[in-house]
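**Student:** pasting the structure only:
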């Protein structure tokens, strides 16, 4: 009996250990935040370069603080701002410091407008006197202190205002702002979404001038969305109406203006010729010289224009041209002599260039068949430029420094994977964020001069320990030769993978121009979902085809005027090649994607109906005629010029080819890729008498989240995969 009992205990213990080592991940864990990584809070370097500030909430004191920390030790040195010291404020949501760090703008009751824009109640807080001044009783946008900190400019109801903090006098700079007609000082919807900025005004270096953009959207067509609200609380739908220029339609007419603060006068700046877009304005270190980046509608010609603030004379100092398109960046940096740093793909790869103040090339700073992926800045003391690049492989990132003449390049990060840097204001230190396929984020402090590690800041070893019982599969990186190109690929196999068995293959891709889905970085939320599917017996794979980024301009821009053509060819051919592998069931291949990826997966189930058995498309573009002008025309020109490019590659025109299982999902409040895309696709499928599954998430935007929404969506997709693949 004792022997039997002992055997039973051994059996139960062994079973328990095996069970613990193969714990199954659940959707509730994934979307409940169980595997959330630890990150650094957003920090801002102080001007002294030795300290940084972090905003945090002190629960015990019930106070919002902005605390100061030492870079070298990581220890808190003092509190810069605390709501506990401000009688008029119990709390603040946001803060920004003036250039001299003597004042701060504090935001409360801040609400989002679109992806990047917001409005709220804002105050100016004097860090020395502790005086608090409310800027306006109304909710305003983009408040910004002048260089002296004596005035604050802001936008209210599409007009620019300046408030003198000493006298409380408010000056209205513009008066013609009207909702859905005229905008001053902030961008319209399409600029915000596609040129990625909101504040469209800037103080010059001495605070004597403000340059700003004016948007006349009178001729831009309106788009409307019905918002249904919470059940039982809203009897009638609310209609949201905003200006949205679709491909080929009228854009806002954008003009540049300059306001003289002392004279109280505004003048329009004549740029000599008409430009469709003014995607950036930036004052140089000379308070009298403003630069403007100006583009044609095709976005394949960019002029950098210098404007004399006194004479209003405008002169083109640099021109970039490309057969396809030119990416707009924030990399323009002025040195002390007003020469400037510029990044360009003009030699086929994105690199750094140094020009004199008149636009004459001094040096090409970086060169090689790799890409500069981030520009961090220029240290005037050492003459060194800091940047991130793909020099060690397109799926990796490392941080480098180099002299402005292109000599003495130094690699500052050593761990293979994805490294990114946040430099102190004086370039003494940088905080490195590192991750790889096997390592969640690690944050370390380094000396900028040589990359030497000073100290560890934070890591996610606790998460790695937490993941051990799940026995997750490794993400395997490789390349696959498709249509003459070696394409980056990752694959996740079941943890109990048997090469002698056949498995269904489920492919993910995004595929949009310049994007990257195959990178040497740790799990994102979807990766845990892929592990769940792998545990259910699926192989998951992702291939970055032609049109994606970081492998040179030619590879990225081959899709010009034909969005969806070459990308789809690569996904179909990659699927066929993977299907030829002995362990893949060639009759059970599926594909999915979100947004551009949904456009692609929709095309795949139609044009690739002999390859793909099922597809899921979330928030897809179904015809580029429905999408916005700036993004779409950058890659396709206009529908009037390129009708065949639009129509031949739009899934809405190929619904009769549907043979497999298709799930279509969209958010009803998507202001970006409108639900119109899916509604038109649904109607086309119905009229073609094609059966499919679909779901609309009421009022949800392009991200389709909030409450249980993501859990519901991924449960639906998981069930669809199990039933149809």
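**Tutor:** Arrived safely. In this text the structure is predicted, and so the values were computed from the model without any measurement.
**Student:** can we go C-alpha only for contacts and neighbour counts from here?
**Tutor:** OK.
**Student:** Check the chain and tell me which residue is nearest its centre.
**Tutor:** In the chain, the C-alpha closest to the average C-alpha coordinate belongs to residue 196, at a distance of 8.7 Å (Cα atoms, centre = their mean).
**Student:** Show me where the chain has its helices.
**Tutor:** Assigned by DSSP state H, the chain shows helices spanning 2-21, 27-31, 189-194, 461-467, 525-535, 553-557, 565-579, 596-607, 629-636, 643-648, 676-687, 709-724.
**Student:** do you know how far the residue lying closest to residue 397 once chain neighbours are set aside is from residue 432?
**Tutor:** In this structure, residue 397 finds its nearest non-sequential neighbour in residue 418, 4.5 Å apart by Cα to Cα, 6 or more residues apart in numbering. Taking Cα to Cα, to the nearest Å as the measure, residue 418 and residue 432 are separated by 10 Å.
**Student:** same question, residue 260
**Tutor:** Counting by Cα to Cα - residue 260 and residue 432 are separated by 42 Å.
**Student:** Give me the more crowded residue out of those two.
**Tutor:** Set residue 260 next to residue 432 and count neighbours by other Cα atoms under 10 Å: residue 432 wins out with 26 against 17.
**Student:** Do I have it right that that one meets residue 415?
**Tutor:** No. Taking Cα atoms under 8 Å as the definition, residue 432 is not a contact partner of residue 415, at 10.8 Å.
**Student:** Going along the chain, name the strands of the stretch 1-150 of the chain.
**Tutor:** Shown for the stretch 1-150 of the chain, the strands assigned by DSSP state E, counting those that start in this stretch span residues 43-45, 51-58, 63-70, 76-82, 94-97, 103-112, 118-126, 132-134, 141-145.
**Student:** Among those, show me which one is buried the most.
**Tutor:** With neighbours defined by mean count of other Cα atoms under 10 Å, none of these is more surrounded on average than strand 141-145, at a mean of 24.
**Student:** same for it, what does it pack against?
**Tutor:** In terms of contacts (3 or more Cα pairs under 8 Å, 6 or more residues apart in numbering; DSSP states H and E), strand 141-145 is packed against strand 103-112, strand 118-126, strand 151-156.
**Student:** Dump those to a markdown table, plus distance to residue 540.
**Tutor:** Formatted as a markdown table, the helices and strands packed on strand 141-145 follow (distance: least, Cα to Cα, whole Å):
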| stretch | distance to residue 540 |
| --- | --- |
| strand 103-112 | 36 |
| strand 118-126 | 39 |
| strand 151-156 | 48 |
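**Student:** closest to residue 290 out of these?
**Tutor:** strand 151-156 (18.2 Å; Cα to Cα).
**Student:** And the contacts of that closest one?
**Tutor:** 135, 138-146, 160-165, 184-186 (Cα atoms under 8 Å, 6 or more residues apart in numbering).
**Student:** structure B:
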């Protein structure tokens, strides 16, 4: 009997060993060569009939872009609206938009990126009935937008606004003072685009006869210049207006152009907190424009209504916070001009309903959890659709609730990250689901009860493929440090032995309202962490104080002290993890990008007794170097809060550096300027501290393009192996 059991054990052991040895190691070529790419859904547009949606496809056989219409319920392709093969001079389409009545399509081709969200492009209007194709402009233009009846298109060009009449084919210029680095009409400046998250600063009213727009006077905004090296003998310079903390911003003003009278009205805003105009939006009434205004501190938001007939305005709602008020796109007007608004005023982000005068009707959602996305309101059923963290702060689910706050329904059942894309009439929604161990799945659901109707797409092929790799589970937990219970995940080597001692490599971002510890599918960094885990490293990520989705007070407690409490939490977490029997407390590293690079630098410098190495990619090194809107929202100005800026700057702590430090930046980073790294480098040199660093020429904040990402992560990997490892091989892998 003992002999049989021993034989059985040996067979099982050898089988398991064979399976384990047959598994592939993850490589950088796999990660950045697309081996783990997920299948997704192309951007779709729900048609007004509520039963169909359209998708931009590419027919490889015909070598043509097509816009195809599908049936929600069956998934069957119903028809093709157009093919680029039928459009002379157009090889492919990048994106498309319908006119409000779905009679025309606005087609985008040949886009040229400007900054993160902005681009120049060649655009056409295609009439679905007549099959006529109209070039909007011979020039590369910005943000072309139909009016409501599809008879006109407004767009920006060379800092001015234009309107093309599609019936007469005539184009009218409506502003004339636009000038580069001086005046911008209807298109946001750099800092608005980056920090308020929008580019199109104009909006048509419902009647399509008035165009509201924001004008930016950048005259007093300081210029920033970057050398662009390319391959020429002499570098070029990119010069643009970039207001750093404490410096002048663009002066903004609000205007309404009347198409009929061809006159522009200036709207007086001096009675309100109008230093910034982060949103404009027409209400359901043709002549009533809403504008969200805020002061420089961004701790007061005024919602005003402007009567375009009389050019008068009134305050409808005012939101205040001791720290700051987030600007969102959740403002929704109902048929009677009552509106939906989201707010953190009870300590958590929730949905509120107001009447058309700004009187509170009721708080729609309540509880110690956050509304993370607002999807819309069904006027027929009175139901509001939204996403929230009610099932745990690392998870997301889709819900519906009556505007009264009653009859709430959870519409998604799988634990992880769920989002919803709703049909125009709220009959259906497409659920995108993923978790830490399940790649993206797409399914169609009944919006009333959440019942699944059909599966649209999944990544089962990727799941099968990953079974051949040495993948370790992402273990979620919490860790209590500095009196707070913080979300954490850990990745251990596949053959983890609790009796061994492993180096610890921590990853974080830590910026205000951010979240890294989330139950969702892998990104490229996750695969890199898996690669390091297979080589014998324990990976950990902790979301400290100041991060999001755990209430207003948790998020905003870092106010005026960015980098203080977040650093304390990462150091304390590292100490606690270092005390675990399977962690080598002498080999603890940390890394991050952008805000995470700021943090990694501070943690190494201020936590010299805890961290032995750090990698900082594209870091802010002093908030004095960063832009006004982001920085002052959390820090006020450096003139008012000098100690908050300087005491928490890595530059102020260079003399404490004892471990190994790698600093990386792109020379053409328009967001976090390479100036940040240069100033830190100089401080380290003058403090006689040795470190490693790399500059990637002409690369922006993302540091990508061609072979760049692969080269970058070989460098990061080698640095990890050299500083935290014992005898790991240096990466010599070449691009396949």
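**Tutor:** Arrived safely. These numbers were taken from a predicted model, which means no experiment stands behind them.
**Student:** what's the TM between chain one and chain two?
**Tutor:** These two chains, once laid on top of each other, score a TM-score of 0.97 by TM-score structural alignment, normalised by the length of structure 1; 713 aligned residues with a Cα RMSD of 1.3 Å.
**Student:** which residues does residue 364 of structure 2 contact?
**Tutor:** Counting by Cα under 8 Å, 6+ apart, residue 364 of structure 2 touches 350, 351, 352, 353, 401, 402, 403, 404, 405.
**Student:** 10 Å instead, please
**Tutor:** For residue 364 of structure 2, the contacting residues are 340-342, 350-353, 384, 401-406, 408, by Cα atoms under 10 Å, 6 or more residues apart in numbering.
**Student:** Double-check residue 619 of structure 1 against residue 704; I have them as touching.
**Tutor:** Yes. Residue 619 of structure 1 lies in contact with residue 704 (Cα atoms under 10 Å); the separation is 8.6 Å.
**Student:** out of those two, which sits in the more crowded spot?
**Tutor:** Each of residue 619 of structure 1 and residue 704 has its neighbours counted (other Cα under 10 Å); residue 619 has more, 29 against 21.
**Student:** returning to that earlier point: to residue 455 of structure 1, which of the helices and strands packed on strand 141-145 of structure 1 lies closest?
**Tutor:** Per Cα to Cα, nearest to residue 455 of structure 1 of those: strand 103-112, 30.2 Å.
**Student:** ok, back up a step: need the residues touching each of residue 418 and residue 432 of structure 1.
**Tutor:** In contact with both residue 418 of structure 1 and residue 432: 398, 399, 441, using Cα under 10 Å, 6+ apart.
**Student:** which one among the residues you listed gets closest to residue 318 of structure 1?
**Tutor:** Closest to residue 318 of structure 1, out of all of those and judged by Cα to Cα, is residue 399, at 28.0 Å.
**Student:** for residue 137 of structure 1, what are its contacts?
**Tutor:** Per Cα under 10 Å, 6+ apart, neighbours of residue 137 of structure 1: 120, 121, 122.
**Student:** Over to residue 653 of structure 1?
**Tutor:** Applying Cα under 10 Å, 6+ apart, the residues near residue 653 of structure 1 are 603, 606, 622, 623, 646, 647, 681, 684, 685.
**Student:** can I get those residues in CSV with distance to residue 528 of structure 1 and neighbour count?
**Tutor:** Listed next are those as CSV, based on distance: Cα to Cα, whole Å; neighbours: other Cα atoms under 10 Å:
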residue, distance to residue 528 of structure 1, neighbour count
603, 26, 27
606, 28, 25
622, 28, 29
623, 31, 21
646, 36, 23
647, 36, 18
681, 30, 23
684, 35, 18
685, 33, 20
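**Student:** Name the nearest of these relative to residue 591 of structure 1.
**Tutor:** Nearest to residue 591 of structure 1 among those, with distances taken as Cα to Cα, is residue 603, at 10.3 Å.
**Student:** hang on, that closest one packs against residue 609?
**Tutor:** Yes. With contacts counted by Cα under 10 Å, residue 603 of structure 1 reaches residue 609, the gap being 9.1 Å.
**Student:** So for these two, which residues contact both of them?
**Tutor:** In contact with both residue 603 of structure 1 and residue 609: 657, 658, using Cα under 10 Å, 6+ apart.
**Student:** So for residue 122 of structure 1, what's the nearest residue that isn't a sequence neighbour?
**Tutor:** Per Cα to Cα, 6+ apart, closest to residue 122 of structure 1 is residue 107, 4.4 Å.
**Student:** What distance do you get for the residue nearest to residue 607 of structure 1 when sequence neighbours are not counted to residue 97 of structure 1?
**Tutor:** Leaving aside its chain neighbours, residue 607 of structure 1 sits nearest to residue 657 (6.8 Å; criterion: Cα to Cα, 6+ apart). Going from residue 657 of structure 1 to residue 97 of structure 1 by Cα to Cα gives 58 Å.
**Student:** sorry, back to before: give the residues shared as contacts by residue 619 and residue 704 of structure 1.
**Tutor:** 665, 666, 667, 668, 670, 696.
**Student:** neighbour-wise, which of the residues you listed leads?
**Tutor:** When neighbours are counted by other Cα under 10 Å, residue 666 leads these with 30 neighbours.
**Student:** mind listing what it touches?
**Tutor:** 594-595, 617-620, 673-679, 694-704.
**Student:** do the same with residue 55 of structure 1
**Tutor:** Contacts of residue 55 of structure 1 (Cα under 10 Å, 6+ apart): 41-44, 64-68, 79-82, 93-95.
**Student:** what about it, distance to residue 699 of structure 1?
**Tutor:** Applying Cα to Cα to residue 55 of structure 1 and residue 699 of structure 1 gives a distance of 32 Å.
**Student:** go on, residue 270 of structure 1?
**Tutor:** Relative to residue 699 of structure 1, and taking Cα to Cα, residue 270 of structure 1 is found at 43 Å.
**Student:** What does residue 338 of structure 2 correspond to in structure 1?
**Tutor:** Structural alignment places residue 338 of structure 2 opposite residue 339 in structure 1 (criterion: TM-score structural alignment).
**Student:** how many neighbours does residue 465 of structure 1 have?
**Tutor:** Around residue 465 of structure 1 there are 9 residues (other Cα under 10 Å).
**Student:** So it versus residue 141 of structure 1, what's the distance?
**Tutor:** Distance from residue 465 of structure 1 to residue 141 of structure 1, by Cα to Cα: 44 Å.
**Student:** what do you get for residue 654 of structure 1?
**Tutor:** 44 Å.
**Student:** same thing with residue 174 of structure 1?
**Tutor:** For residue 174 of structure 1, the distance to residue 141 of structure 1 - Cα to Cα - is 15 Å.
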